[in-house]
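> Sequence first, then the predicted structure:
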Amino acid sequence: MAKYLPTAALAVVAVLSLLSAVEFAMAEDSLCKMTEKGMVACLPSVTGASPTPPSDKCCAALSKADLPCLCKYKDSPVLSQVGVKPELARQLLARCKLGLPGECN
């Protein structure tokens, strides 16, 4: 059991670091005009072994977001640290029938 403690501790530190970064970036309750609720709605579509199709809430949030701004984060190492698969995130725009900004290529 003790051998799992460092992994668990590392995971907790990673999550706390991400939350701090997100809180800082979302000082006005949004990041690139994408609300926290919108991000949470999209999370099941960009994480895990069996991502789900994007919900209407996810697509609605993305349609209001500043997509070129969001695309600046496409290569951020934080994405993989929290389980977000960048290729799924890029596919999400097409799945929501939204155009892919040049910054996302």
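Looks like it arrived, so ask away. Computed from a predicted model, the values in this text were never measured in an experiment.

> Every contact and neighbour count from this point should use C-alpha atoms.
Will do.

> buried stuff in the helix ranked longest in the chain?
Longest helix in the chain, counting residues (DSSP state H): helix 5-25. If you call a residue buried by 16 or more other CA atoms under 10 Å, then helix 5-25 has these buried ones: residue 18.

> one more structure, for comparison:
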Amino acid sequence: MVAVIFNETLGTQTICNVLLSCLIACKPVATPPNPPPPTANCCSALSQADMGCLCSYKNSNILPSLEIDPNLAMQIPTKFNLPQSASC
């Protein structure tokens, strides 16, 4: 997907305007069977995200391949009262 960008100069990878290393803070919250409550680090990462872009991953095979439940992942923004994409 176009949303994943590798910046060779900085050696950083972003997904939907968020550093991949920051999004990792949200993975436990979207991993079954007993996800913990979201952390402040997760909230901070998502507050910078392009939610429409993140929503585009909902029906992809990428999340399940990373052991992430797409339905749990899509619930995270509401736990922080963050706006979601209308199409999500």
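Thanks, I have the structure now. Everything numeric here is computed off the predicted structure, so don't read it as measured data.

> Give me the helices and strands touching the lengthiest helix in structure 2, please.
Scanning structure 2 for the helix with the most residues, using DSSP H, yields helix 70-79. In this structure, helix 70-79 of structure 2 packs against no helix or strand, with contacts taken as 3 or more CA pairs under 8 Å, 6 or more residues apart in numbering; DSSP states H and E.

> which residues of structure 2 fall in helices?
Here structure 2 has its helices, by DSSP H, at 20-23, 40-47, 51-55, 62-65, 70-79.

> Let me have those helices in TSV, adding mean neighbour count as columns.
Output for the helices of structure 2, formatted as TSV (neighbours: other CA atoms under 10 Å):
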stretch	mean neighbour count
helix 20-23	16
helix 40-47	18
helix 51-55	18
helix 62-65	13
helix 70-79	15
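
> Contacts only, for the residue sitting nearest the centre point of structure 2.
For structure 2, the residue lying nearest the average C-alpha position, counting by CA atoms, centre = their mean, turns out to be residue 23 (5.5 Å). Contact analysis of residue 23 of structure 2 by CA atoms under 8 Å, 6 or more residues apart in numbering lists 42, 45-46.
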